[in-house]
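Asks: Predicted model and sequence follow; I will ask about them next.
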Amino acid sequence: MGRAEERRARQRRGRRAAPRRSSGGAGGKGGIGRFFTFRKLLGAFFTLCLLGMLGFVALYLLIGVPAGNAAAQQQSNVYKYSDGSTLARSGEGVNRQIVDLAEVPKDVQRTFVAAENKSFYDDAGVDFKGTARGLINTLSGKGKQGGSTITQQYVKNYYLTSDQTISRKLKELVISLKVDREKSKDEILAGYINTSYYGRGAYGIQAAAQAYYRVDADRLTVEQGAYLAALLQAPSQYDWAVASDTSKKLVRERWDYVLNNMVEMKWLDKAQRDAMEFPVPQEPQGAPGLEGQTGYLVEAANKELARQLVAQGSATDTDEALAMVDKGGWTVTLNVDKKKQTQLEESVKDTLTSKLDPEKRDVDGDVQAGAVSVDPKTGKVLAMYGGVDYVQHFTNNATRADYQPASTFKPVILAAAVEEEATTQEGQPITASTVYDGDSERPVVDANGEEVGFAPPNEDDVDYGPVTVQSAMNKSVNSVFAQMGVDVGMEKVMEVAGKLGMDVEDEQAVPAQTLGSMGASPLEMAGVYATLDNHGRKVTPAIVASAEHKDGSVEMPDAIGEQVISRTAADTVTSVLTGVVDDGTAQKSVRDNPQRRGQQVAGKTGTSDDNKSAWFTGYTPNLVTSVGLFGEDSETHAQVTLQGATGTLPGKGRVAGGGFPAKIWAEYTFGAMGDVSRFDLETNQGAAVQPTETATVEETPTQTPSETPTSEEPSSSPPPSETPTDETTTSEPPDTGESGSGSPSVSPPASSASESPPAGEEDGNGSGNGWWQGNGQ
């Protein structure tokens, strides 16, 4: 036997002698291996593919192209007051004219293809990859589908609804394939641009051309067409009239993208493209029937309804939801009280707008007013003032959040201090009677005694010396609350601000925020103070009571939420804020108003950097109202000063929060409040608490430990059993010119003496960015 044969014989014997593998082993025919062989997996895969193909064929055969639903766009919405009377009907008289594609310039047609679907003229009407991604997103709950072709978007607009369901997306896929076979590309493109929603209540390119450029579709330029095409991605965000700086940047980039694609596709000469300038749209115009305050109320209701449609999954984003609302068929009942709405409008007119004369003073044409009134127990928005007229000033001043709330933010700092049981640098609890150094431009220090690079001036650079938190709130002393914010921790302050209802998600937790340098709206501030009034239980102002559609109703969320800060913290702030009215920056306009009739009131004034905004947000136990005045250039819409408005202001002509805003608030509130009431407070701090006969000030000043107040902190309001009268306060001290020689005089607690703002001024101020110029504002 040769060597090769011996070797093969040994191999055969070795194989025969090899131990038998267990039938349950992982690598044998048993166990998992019996079920998952490569052949079986391959067979299962092809079976699934076959079933999917058969299923799709079945869907293609079963699903036909339905009749268009464009008629739904012709329906109007009905809006009602809380008593059921009609507020408005919208959608009537709106330009929804369908235009032939031949009436739209060829280059303008191409802007939409360049923006949405460069392969439009060559594809089969469906983006399978994008559709698959949309189906996966729907199944996983991730929201909006991406990658749809123009054909698919037209099918969704004209033949289907915006429901985010698997069945709707499959229908969209099948119908798009059939429509692409049955219709020409020009017919599909015409349908798309005629049924798309462009914002401003405009459906279709003709309505959009009128809404944004005041021209018919056949007069649109390539630049204008590119803007309208870019707008479709996010109409509410990209509308130039209301867009933020970030949104303006994004829509400019989108506009560039559209035109650059046209150059790439040889539809536009590069030299011509380079010479093009961005076509800024015209200012919006209100639709017929929405004059006065009506348009503001309808707009606010539409936006609130749209947010709820997104929240419940009926729409993927705000733009889609607003399109659903604007299509019509809704009956929307508002929480707005017709009588209180009229009272608020008349209060603004009597107190402010009737005194403005733009022909005599240019600044009078720059004054914008906004106000919101809320029931703190239910969260209902009872009245709203959005501006002089919706068709004259499109931006709703009641909901705009681009102006600083200034010193109306100070109560949030105190709420955080009490809620967090914060202490001063010396370890003393922060209470209404805690003493701080109130000198202007005193450097703020951290827990290690190191300066943080922030030293805010007080209004008119006044030095108050040692001053209690109560007195600092009354006088709106910036230096005190800047230090208090750092003592509490700015992260905690901003956290409490968010809990109370402020939008601080993108705000930095820096000391400058203590002066209210973020943006806020009267609606937002009304919610914050309503939560304080509601003893710390969250109030989210609600303007919509109910919304019914022909296809069903929308359940609106409860406006009253959970306890977000303790009752003690909320009630302490309320107690302290009664002092602002009775002994502080709001005493002239609110405390001494003859209509008050002993009504207990809490509130806070605010005047921003350079006097670009002025605020008063105040409340009784049953009514919270925030009033804001904003300086807005009547032509450029840039923020400008209010200083000198009406020409009758004392001192430097500053429009302070204790002036017109507080006067509007008082005339409205005391006329609408009903029976006189008092706060039910669970706290032993603040001006609303009857003073004891012992001294309340024991702590040493944070920055000047060697100095202590020479007398006790006064009570800023009468005991609960008493009614405020003129006899319970002292007269205002004479104007001494520049104030800053030391701390103000303080009377014994039993006297309930009044402390007045310095030098004839009514209010403290906030800063835009924490750094000041000129006179320190």
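Replies: Great, that's in hand. Numbers count the residues shown, from 1 in each chain.
Asks: going forward, measure contacts and count neighbours with C-alpha atoms only.
Replies: Will do.
Asks: how about the helices in the stretch 601-750 of the chain?
Replies: 660-672 (DSSP state H, counting those that start in this stretch).
Asks: Does anything pack onto the strand or helix carrying residue 112? Which helices or strands?
Replies: Element membership for residue 112, per DSSP states H and E: helix 106-116. With contacts defined as 3 or more C-alpha pairs under 8 Å, 6 or more residues apart in numbering; DSSP states H and E, helix 106-116 has these neighbours: helix 222-231, helix 245-264.
Asks: and the closest residue to residue 307 other than its chain neighbours, how many residues sit next to it?
Replies: Closest residue to residue 307 apart from its sequence neighbours, by C-alpha to C-alpha, 6 or more residues apart in numbering: residue 318 at 6.3 Å. By other C-alpha atoms under 10 Å, the residues close to residue 318 number 22.
Asks: So residue 318 sits against residue 306, correct?
Replies: Yes. Between residue 318 and residue 306 there is a contact at 6.0 Å, judged by C-alpha atoms under 8 Å.
Asks: What angle do helix 245-264 and the helix holding residue 112 make with each other?
Replies: 110 degrees (axes from the mean of the first three to the mean of the last three C-alpha atoms, to 10 degrees).
Asks: buried stuff in helix 106-116?
Replies: 107, 108, 109, 110, 111, 112, 113, 114, 115, 116 (16 or more other C-alpha atoms under 10 Å).
Asks: Put this next to the first one:
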Amino acid sequence: MGRAEARRAQRGSARRAKPKQKKSRIRRLFTWKKILGTFFGVCLVGMAGFIGLYLYVDVPSADEANAQARAQGNIFKYADGTVMARDGVNRENVPLSRVPREVQHAFVAAENKTFYTDSGVDLKGTLRGIAKTLMGEGKQGGSTITQQYVKNYYLSQEQTVSRKLQEIVISLKADDKLTKDEILAGYLNTSYYGRGAWGIQAAAQAYYGVDVEKLTVSQGAYLASLLQAPSQYDWATATEAGRKRVKERWAYTLNNMVEMDWLSKQDRAKQSFRVPQDPKPLPGLSGQTGYFVEAAKDELLAKGIDEKKFEAGGWTITLGIEKNKQRDLEKAVKRRLTDSLNPKLRKVDQDAQLGAASVDPKTGRVVAMYGGTGYTKHWVNNALRSDYQPASTFKPLILASAMENEAKTQDNVRITPNTIYDGRNRRPVVGGTIPFAPPNEDEREYGKISVQTAMNNSVNSVFAQMGEDVGLDNVKKTAVSLGMNGSKIDVKPAMTLGTMGASPLQMAGAYATLDNHGRKVTPSLVVKAEHGIEGEMTLPDPIGDRVLSRQTADTVTSVLAGVVNDGTASGAVKNTAYKAVGKTGTSDDNKSAWFVGYTPKLVTAVGMFGENSKADGKIPQGAQVTLKGTGGGGRVNGGGYPARVWADYTAAALGSDIGADFDLETDLGAGVPPPPSPTPTTPPSPTPSPSQSPSGTPSQTPSGTPSQTPTPTGPPTPTGPPTSTPTGTFPPDGGTTDGSDGDPDNKPNRGGREPVSGLE
């Protein structure tokens, strides 16, 4: 055999001689083929899982979004546009159109330069974040603006792999479903900026005190820089290192804007860091503010706003409250009431509550309101509460109903301010089915008096009979048309004394309708309600249709001038520099006292209420109690504290604007000058008796008495029979002869079986 064959034979024998080696167990398990196959298998499973997740997970609807991301605050403003209060989450969503374009670019430059061109996901950064999450290294960055918006709006803030995978899928789908502007707007509105501010509008106010449209490039760059670490980068609280870092990030943001051609180099050179303002506490609900906010909410709900939509926030509510008039009202209450009280000395002073509402009769706007000592101290709004009797402030509504319905007395005589009634104390009402004979104040006898004098003196017996003459159902109908709550009016004879419940705001509305010549005024606290996204809510006009003829309304106004000039309110309101009319009222057991009055430009109702301040074992807290003894005096009358508060406030609120006069279309009532006396060259006409009206109506007689032509009489005096003109004559202090304003004591109802309350 050749040498070649020999060599092959030697090698073969050598191989046969070499012992056979076994493969290790590890090498058998992890061959390169198995590793490669496993890798591809995992990739396939991962891809299949991701595809399944992509198909399964969809972009949630707005209703399914994170409640925290959707929650907004509601902003309440005064009539002049200044902020009164913020309620709820400090966020006000705004459309992107309100954000200056350069400010939009500042946020993109700071957070995601490729935002306008990417697919919504930074895959490399996201995978890095997942890896670090798995290694327990906590929160990691790397998200696009789209991913941050998805996390804020749709998902929780937890750092888990499953949540991160959801974020990727929803971000991809959101980028396909939504426009870039929609995503950017959502991002700006859902981000947290520190100082309790959610969203860019709240942040603009919190850091620079401006609305978002007023932000500059420099300010926008700072707000964009804040998002990385709001608590560390807040200039007011940041350390020196924090301030340095935020200024570096501010500069980085502007430089990126130059790089992206969103800011010229020249404009970049002009930018200087704008130090934000110091933090300010959000306007709260203390004092009168809480009353305003709650009342505005209730009013909007009553006008049809969806409660859930309102509570979700985002509303800017402008009220008609004028800051100067509100200040005047609060000062008047302090000067004319609270400065006179000593709660430590007198328990009754602790029980005294006051509510007031002031309305512009031409617009229906509530321009001032006093709800009580403060929302956080006394939760019930005294201006809106309707659990106390308005008492004799209801009497003008009876006269209005009489004139509007062309009612006649029991003797078939038309009812006017000059009609003569029998004013005897406890005179039984004629014509009714329920016996009723109310006492006059202090059991006073009046005899035959005109309606005008009866209004001046608040004579109960006259208006009890007038209510029956008109028809109690008609009286109720008129009261409801003027804005009173019909469910609180029980159609019984005692209603003529104001025994129903009513609030100062309701009474202000009723009298504002009189002031507005019979066109319905529904007092409105809210002037405008706007939502950041949905726009402005349509609100009903506070001025409605005519509910009284002008002659009726103007005649009642004219009659009420007698109450101020010669009647129960003259002590507080007479001889003012402005024209004013009104009516007092004091209820059963002196539990409430009222004055509702108006000028040609302002209507204000003031109610004072006795409310037990502390439970004492016998009377529960909050129960109605007497006001008698308040301020160290005796009975609290409508012509006392309420009329004084009214007069003080009205003088301040009107200021120098006091020249207006009532434009009345009537020839009846105390507000109309008497006709001129005949001249010597003209034979005098026969002087009509007081029983005749100026329009020449038939002889008017006391209701329910034999026909006669009486001589009107006023309150009796100690020296002899009473005599007076139809408007009455009263002591210099404006009260009645015993210093009261027409409030009878709560004495037994001897003339009838129905209990009597609301007696003046």
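Replies: Right, received. Where do you want to start? Note that the structure is a prediction, hence the values are computed from the model and not measured.
Asks: tm score of chain vs chain?
Replies: The TM-score (TM-score structural alignment, normalised by the length of the second structure) is 0.60; 484 aligned residues with a C-alpha RMSD of 3.2 Å.
Asks: still on that earlier bit, and among the helices and strands packed on helix 106-116 of the first structure, the most buried is which?
Replies: Counting by mean count of other C-alpha atoms under 10 Å, helix 222-231 has the highest mean neighbour count of those, with a mean of 25.
Asks: Where does that helix end up in the second structure?
Replies: Across the second structure, nothing matches helix 222-231 of the first structure (TM-score structural alignment).
Asks: if I pick the equivalent of residue 338 of the first structure over in the second structure, what's in contact with it?
Replies: By TM-score structural alignment, residue 338 of the first structure lines up with residue 323 in the second structure. Counting by C-alpha atoms under 8 Å, 6 or more residues apart in numbering, residue 323 of the second structure makes contact with 78, 79, 368.
Asks: for residue 735 of the second structure, same thing?
Replies: With C-alpha under 8 Å, 6+ apart, residue 735 of the second structure has these contacts: 567, 568, 569, 570, 571, 639, 741.
Asks: does it sit in a helix, a strand or a coil?
Replies: Following DSSP: H, G, I helix; E, B strand; the rest coil, residue 735 of the second structure is assigned to coil.
Asks: With the one 3 residues further on instead?
Replies: Here residue 738 of the second structure takes the coil state, with states given by three-state DSSP.
Asks: again with residue 368 of the first structure
Replies: Residue 368 of the first structure ends up strand, using three-state DSSP.
Asks: Was I right to think it contacts residue 387?
Replies: Yes. Between residue 368 of the first structure and residue 387 there is a contact at 6.4 Å, judged by C-alpha under 8 Å.
Asks: Now list whatever residues contact both of the two.
Replies: Common neighbours of residue 368 of the first structure and residue 387 (C-alpha under 8 Å, 6+ apart) are residue 397.
Asks: got the contacts of residue 323 of the second structure as TSV, with neighbour count columns?
Replies: Output for the contacts of residue 323 of the second structure, formatted as TSV (neighbours: other C-alpha atoms under 10 Å):
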residue	neighbour count
78	20
79	20
368	25
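Asks: In contact with the residue nearest to residue 307 of the first structure, which residues are there?
Replies: 236, 306, 307, 310.
Asks: would you list those in JSON lines and tack on secondary structure, neighbour count and distance to residue 696 of the first structure?
Replies: Formatted as JSON lines, the contacts of residue 318 of the first structure follow (DSSP: H, G, I helix; E, B strand; the rest coil; neighbours: other C-alpha atoms under 10 Å; distance: C-alpha to C-alpha, whole Å):
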{"residue": "236", "secondary structure": "helix", "neighbour count": "20", "distance to residue 696 of the first structure": "54"}
{"residue": "306", "secondary structure": "helix", "neighbour count": "23", "distance to residue 696 of the first structure": "51"}
{"residue": "307", "secondary structure": "helix", "neighbour count": "18", "distance to residue 696 of the first structure": "48"}
{"residue": "310", "secondary structure": "helix", "neighbour count": "18", "distance to residue 696 of the first structure": "52"}
